[in-house]
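Novice: Everything below, folded, please.
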Amino acid sequence: MQIEVRTGDILAFEGDAIILPTLSDGSMQEGIAAAVREIVGGEVEEQVRAHAPIAVGAAFVTEAPGLGVRHLIHVPLIEESGMRVGIENIRRATRAGLLGATRLGLDSVAIPGIGYGETGVPHDEAARAIVDEAMAYRGPHPTSVVLVDQDERMVAAFDLQTQEVKR
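Specialist: The predicted model follows:
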């Protein structure tokens, strides 16, 4: 699997899918999910919520109208807003997103920095968990993973982790 790191808005990514962190109840009210909801509309959120609760470590796939990708792979990080995000949840969400891409035969997916911030873990630990899961994944798809974030510290952490894996 090819892994690339980019600085930028994940919503500008053009490919097969974006792995989108959400809550187990399927709500798209916070972070990147809220920005996605503004573009794709409330119907996508309604689809996800209709299948809730979605376990941490599971994924639910929807279409992505209005974005440069065909699909959104919704991966819950926590059960409810305000809960602390742990490393294992980041790993499980990343793995679930990659499995979702395999199930649909998707080649190119984008993953944002997930699980870092006020209720999360340090940038370097989040990046390590995401990169480790991507590098360890052995499914036939995706063939390309793009790690995208606007946060300079997260991008630097992604760069560092991908370089360490190559050594």
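Novice: Only C-alpha atoms from now on, for both contacts and neighbour counts.
Specialist: OK.
Novice: quick one, helices of this structure?
Specialist: Taking DSSP state H, the helices of the chain run over residues 31-40, 42-50, 87-104, 123-136, 152-166.
Novice: Save the ones you listed as JSON lines, and put in mean neighbour count too.
Specialist: Shown next, in JSON lines, are the helices of the chain (neighbours: other Cα atoms under 10 Å):
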{"stretch": "helix 31-40", "mean neighbour count": "16"}
{"stretch": "helix 42-50", "mean neighbour count": "16"}
{"stretch": "helix 87-104", "mean neighbour count": "23"}
{"stretch": "helix 123-136", "mean neighbour count": "20"}
{"stretch": "helix 152-166", "mean neighbour count": "17"}
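Novice: Would you do the same for the sequence below? I want to compare the two.
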Amino acid sequence: MGKLQLICDDVLTLEADALVCPAHKHLIRGRGLSEQIFERAGEALVSECSQLPECPVGEARITAAPDLFVNHLIHTVTPQWSSGDQWGAEALVQLRRCYESVLGLAREHGLQRLLFPALGAGTNRFPHEIAAHQGLDVLNKARGDFEVLTVCLHSQSALGTWQQVRERFL
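Specialist: Modelled structure (predicted):
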């Protein structure tokens, strides 16, 4: 059975087969982690992304990862959290689909070691408790297909929340 780990670190300094990049649907420089990735990867990433078709919410695309410590980037467009209003259920389904799409691409490309940020919990404002529950459920079910799936959180507080969700629900 593969390993599912939760850590707090700078995801851009870690080695893996692929890093998951929260993406804009046109695969252009976004905000937050996306902006940092594009800053490091430079024009080569911009050029490769411009050749790919638009990426709707919940889908994923794969590119090389120039000037990063990973071999590939898997871009996925996460939904916006709408504070649990009438669109909240759809956003949960879309967030799960992000993880599933990423894992599907990783399987297709034979990638075994994946780095995930807290998808949706950054600039798209999903509460960490909700993002963790959705992400960990999908990742835990798929971990047997991979060597290691790592969720890298940006703060000790976020890490604590994800650990609590893992202990409670998995």
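Novice: Give me the TM-score for this pair.
Specialist: Overlay of the two chains. TM-score (TM-score structural alignment, normalised by the length of structure 1): 0.86; 161 aligned residues with a Cα RMSD of 1.9 Å.
Novice: picking that back up, in JSON lines, list the helices of structure 1 along with distance to residue 62 of structure 1.
Specialist: JSON lines is the format used below for those (distance: least, Cα to Cα, whole Å):
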{"stretch": "helix 31-40", "distance to residue 62 of structure 1": "10"}
{"stretch": "helix 42-50", "distance to residue 62 of structure 1": "7"}
{"stretch": "helix 87-104", "distance to residue 62 of structure 1": "11"}
{"stretch": "helix 123-136", "distance to residue 62 of structure 1": "21"}
{"stretch": "helix 152-166", "distance to residue 62 of structure 1": "26"}
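Novice: which residues touch stretch 106-116 of structure 1?
Specialist: Contact with stretch 106-116 of structure 1 is made by 10, 13, 15-21, 77, 85-87, 90, 101, 121-123, 126-127, 141-149, 154, as judged by Cα atoms under 8 Å, 6 or more residues apart in numbering.
Novice: What span of structure 2 is that stretch aligned with?
Specialist: Taken onto structure 2 by TM-score structural alignment, stretch 106-116 of structure 1 occupies residues 111-121 there.
Novice: Enumerate every residue touching the residue minimising distance to the centre of structure 1.
Specialist: Centroid-nearest residue in structure 1, with Cα atoms, centre = their mean: residue 19, separated by 3.3 Å. By Cα under 8 Å, 6+ apart, the contact set of residue 19 of structure 1 is 72, 73, 74, 75, 94, 97, 109, 110, 111, 112.
Novice: try residue 146 of structure 2
Specialist: Neighbouring residues of residue 146 of structure 2 by Cα under 8 Å, 6+ apart: 2, 3, 111, 112, 113.
Novice: burial of the fourth one, as a residue count?
Specialist: Okay, so that is residue 112 of structure 2. If you count neighbours by other Cα atoms under 10 Å, residue 112 of structure 2 ends up with 18.
Novice: List just the one of the helices of structure 1 that sits closest to residue 25 of structure 1.
Specialist: helix 42-50 (5.9 Å; Cα to Cα).
Novice: Can you list the neighbours in contact with that closest one?
Specialist: Contacting residues not belonging to helix 42-50 of structure 1 are listed as 25, 26, 27, 28, 37, 60, 62, 63, 64, 74 [Cα under 8 Å, 6+ apart].
Novice: which of these count as buried?
Specialist: 25, 26, 27, 28, 37, 60, 64, 74 (16 or more other Cα atoms under 10 Å).
Novice: Widest-spaced pair of these?
Specialist: 25 and 64 (18.9 Å).
Novice: Return the residue of structure 1 aligned against residue 149 of structure 2.
Specialist: By TM-score structural alignment, residue 149 of structure 2 lines up with residue 145.
Novice: tell me the contacts of that match?
Specialist: Residue 145 of structure 1 makes contacts with 1, 2, 3, 4, 108, 109, 110, 111, 134, as judged by Cα under 8 Å, 6+ apart.
Novice: farthest pair in those residues?
Specialist: Pairwise distances across these (Cα to Cα) peak at 13.9 Å, for the pair 1 and 111.
Novice: returning to what we had before: just tell me which of the helices of structure 1 ends up closest to residue 117 of structure 1.
Specialist: helix 123-136 (7.7 Å).
Novice: Cool, thanks, signing off.
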